[in-house]
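1. How does the following fold in three dimensions:
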Amino acid sequence: MNGNRFGRLFQVTTYGESHGPGMGCTVSGVPAGVELDEADIQRDLDRRKPGQSMITTSRGEPDEVSIQSGLQDGYTTGTPIGMTIQNKDARSGKYEPFVTAPRPSHGDFTYSAKFGTRNWGGGGRSSARETVNWVAAGAVAKQVLDQSEYDVQVKAHVSQIGDIEAPAVSFDQMLEHSEENEVRCADPETAEAMRDLIDEYQEAGDSIGGSVAFEAQGVPRGLGSPRFDSFPARLGQAMLSVPATTGIEYGLGKEAREVTGKERNEDWEFPAGEDDPDPTPVGNDHGGLQGGITTGQPIYGELTLHAPTSIPKTQKTADWETGEEKDIQVVGRHDPVLPPRAVPVVEAMLYLTILDFMLLGGRINPDRLDDNPGAYDTPYHPSSPRND
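-> Below you'll find the predicted structure:
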């Protein structure tokens, strides 16, 4: 099975299944000299983990990360970083009724049709639990960027649940308010209405979809290589990989179909008060991307996710072993809505995409992060002098 690796220079390879012994990933391409410990990664894992509120699955996973390699005295060594996260509350027995009777709109039948077999416990590899690896890797990418000379910041928030849409919010509002409520919506009043709507669907034994808006600031201009390695092309791959995603937009997104060329086109100007300035676009309807390359302006967009497919309402399936059609109920611990826990996943994929492009473009030394001189002050054996 291919398709378990993301990135070109900053590469993330993941493994693990929903109800297997554990999850894990290997992160290659991390420069030496990045200060890193498990607490840096755990902070984001705690934002994604199950059981954190009444609107998430009750599965009791602590999602404690353990770094197995790639560190010495608290700094990265330039070798692959291996991380593991144990599954502590797996209950695969609840999925036995679906071994040959696929759950509606899951990967049960497609995986079995492709491979002739599958891990049926909780969906195995197709489960969104696999995104725990993405968040762990994204936290590493965040530390690399935070300790570089670039001030790259990434944030996301829940912009819509069902038919309840939040008003436009600023980047500062996302930073300040999105973690203040369990819906992770940066507009507190809308968050309350979203929570009430989620409760209604949860009580009815159903689920509902929504959207996550994201923004990245401080990304330098010039990232992206047309055609198939354009920044939006790689960003689209990253975001469409997020489970339950049905669409990714950037800039005006789908609203661009109602806007004329004159309205969307952005004039160029020289910023006032700068010596020998570069031309700068007026406005940012392009979402920080022109010709597939970053402009240096904020990159922003929105991800749409469908309703969770595991619901307790009665549904119909066809058992390919017995040849019978029958009613089923998916009994278990499942989220009634996905965007609140998807926020750290979206942020992680943004960090991974941005850092990979910056390494490819030579913006960050892929071998060592020289902004952290303390990393090279540890003792070394005199017979093996450093190659400075």
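
2. hey, let's count contacts and neighbours off CA atoms from now on
-> Fine.

3. What separation is there between the closest residue to Leu235 other than its chain neighbours and Gly224?
-> Once flanking residues are discounted, Leu235 sits nearest to Thr353: 6.4 Å by C-alpha to C-alpha, 6 or more residues apart in numbering. Per C-alpha to C-alpha, to the nearest Å, Thr353 is found 10 Å from Gly224.

4. Please generate a structure for the following sequence too, so the two can be compared:
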Amino acid sequence: MASNTFGKLFAVTTFGESHGPAIGCVIDGCPPGLAIAPEDFPHDLERRATGRTRHTSARHEADEVEILSGVYEGVTTGTPVALLIRNTDARSKDYANIAAQFRPGHADYTYWQKYGIRDPRGGGRSSARETTMRVAAAVVAKKWLAEKYGVQVRGYLAQIGDVTPRAFDVDNVEWAVVESNPFFWPDATQVAELESYMDALRKSGDSVGARVDVIADGLPPGWGEPIYGKLDGELAAALMSINAVKGVEIGDGFASVAQKGSLHRDEISADGFLSNHAGGILGGISTGQDLRCSTAFKPTSSLRLPVQSLDTAGNVVEVVTTGRHDPCVGIRATPICEAMVALVLMDQALRHRAQCGDVGEVSPRIPAKADPKKPDSGKPDSGKPDSGKR
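-> Predicted coordinates:
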């Protein structure tokens, strides 16, 4: 299998290349009766898009969604939902000089080895342009999750290079602040600093990596499978499928290595959980707490700084990548990470309903978070990790 389909009951197949005539997706398994219209898509697609600020690639696509099937009189019918977006601002000539070269850090060499051929225009299928359709499909998933369960999936940029938020409380994210700046940054006092940081980086011709955190709240307990379909396992696989991702953490992630078990285990009181080091997942199944995950993006490999490589004939060449590229792909990755989390949750919700829909609510239902103002809500969590994740 070519593995262009994601999900089991809510299955999304994407198609198209960066510089082809169009990109698209087919959503199979979308429940009927969900109101969907073209105007539902622009908000998240614009959040992901390039060309909106000087800190991303200058490519400016219209990203207008055409609904080709699966919707009748404004609602889904239960049949496959096909979505299409025409590419309107591709500049293939920018890649003419590197069509026969392997760009270090890119998928050029691995695609060449796998298929014996590759589309050099903008990276072809390996381009982040493909993620546009993941975001489009997730618009459907987000809407269904919100209407059926009250689930919200939201993310923010938690680190860019060595810069991290200063005045920031992970348990009380100011989402209005996140959405008010081009970095999806949670600390409004640092936006000007980031502007200068990115301007200097862009002028240097270099790039930097980033970390995106996603929080999903409103999940009921019970979603996920106990072994091979673990919720955290599928989240990790989904997030790792995004271009340029090199690491995924659930909850405290690698910070757990240095923690004592007496800290990491999330104590339970009569009023609810006292902490959330596990990120809202135990044994591969949701606890009803906020789901928390982090995704690490590598620095962009498309640079105008020269680097040694080989061409398709095995000759040593100097590669200089021209064209329009992001100095930090993580800046516009927040809606992409949100999309993959939402698609996983949508699929897991349908799978849970299919197998365990008759189980109903099981007692006791532990509140997601104990009220810290209550004197009997348990002892305070005294060992919050330095990373700010809980």
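
5. TM-score for these two?
-> Remark: TM-score between the superposed chains equals 0.88 [TM-score structural alignment, normalised by the length of structure 1]; 356 aligned residues with a C-alpha RMSD of 1.7 Å.

6. what's around the residue nearest to Leu235 of structure 1, how many residues?
-> For Thr353 of structure 1, the neighbour count with other C-alpha atoms under 10 Å is 25.

7. Is it in a helix, a strand, or coil?
-> Following DSSP: H, G, I helix; E, B strand; the rest coil, Thr353 of structure 1 is assigned to helix.

8. same check, this time on Val12 of structure 2
-> When classified by three-state DSSP, Val12 of structure 2 comes out as strand.

9. So what's the residue count around it?
-> With neighbours defined by other C-alpha under 10 Å, the count for Val12 of structure 2 comes to 25.

10. residues in contact with it?
-> Neighbouring residues of Val12 of structure 2 by C-alpha atoms under 8 Å, 6 or more residues apart in numbering: Thr5, Phe6, Cys25, Val26, Ile27, Asp28, Ala137.

11. Would you mind giving those residues as TSV with distance to Tyr111 of structure 2 added?
-> Shown next, in TSV, are those (distance: C-alpha to C-alpha, whole Å):
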residue	distance to Tyr111 of structure 2
Thr5	18
Phe6	20
Cys25	22
Val26	24
Ile27	26
Asp28	28
Ala137	26
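
12. hang on, the earlier thing: what residues are up against the equivalent of the residue nearest to Leu235 of structure 1 over in structure 2?
-> Matched by TM-score structural alignment, Thr353 of structure 1 corresponds to Val344 in structure 2. If you count contacts by C-alpha under 8 Å, 6+ apart, Val344 of structure 2 has them with Gly7, Leu231, Glu234, Leu235, Ala238.

13. List the ones among those that fall in helices.
-> Leu231, Glu234, Leu235, Ala238 (DSSP state H).

14. And for the second one, nearest residue in space, chain neighbours not counted?
-> It refers to Glu234 of structure 2. Closest residue in space to Glu234 of structure 2, ignoring its immediate chain neighbours: Val344 at 6.8 Å, by C-alpha to C-alpha, 6+ apart.

15. and what of the last one?
-> On the basis of C-alpha to C-alpha, 6+ apart, the spatially nearest residue to Ala238 of structure 2 that is not a chain neighbour turns out to be Met340, at 5.9 Å.

16. Tell me how many other residues crowd that neighbour.
-> When neighbours are defined as other C-alpha under 10 Å, Met340 of structure 2 has 28 of them.

17. Let's verify it: helix, strand, or coil?
-> helix.

18. Please determine how far it is located from Arg211 of structure 2.
-> 15 Å.

19. One more: Glu73 of structure 2?
-> Glu73 of structure 2 sits 41 Å away from Arg211 of structure 2, going by C-alpha to C-alpha.

20. again, but for Ser286 of structure 2
-> 23 Å.

21. before we move on, what about Arg265 of structure 2?
-> Distance, Arg265 of structure 2 to Arg211 of structure 2, by C-alpha to C-alpha: 25 Å.

22. cool, Trp175 of structure 2 as well?
-> 17 Å.

23. For the two, indicate the residue with more neighbours.
-> Between Trp175 of structure 2 and Arg211, Arg211 has the larger neighbour count (other C-alpha under 10 Å), namely 23 against 14.

24. Compare the contacts of Val12 of structure 2 and tell me which has the most neighbours.
-> Neighbour counts for the contacts of Val12 of structure 2 (other C-alpha under 10 Å) peak at Ala137, which has 27 neighbours.

25. from what I can see that one touches Cys25, true?
-> Yes: Ala137 of structure 2 is within contact range of Cys25, at 7.4 Å (criterion: C-alpha atoms under 8 Å).

26. Find the centremost residue of structure 2, please.
-> By C-alpha atoms, centre = their mean, structure 2 has its centre lying nearest to Cys337, at 0.8 Å.

27. so it sits in a helix?
-> Yes: counting by three-state DSSP, Cys337 of structure 2 is located in a helix.

28. Return the residues in contact with it.
-> Neighbouring residues of Cys337 of structure 2 by C-alpha under 8 Å, 6+ apart: Gly155, Val212, Val214, Leu239, Ile242, Thr295.
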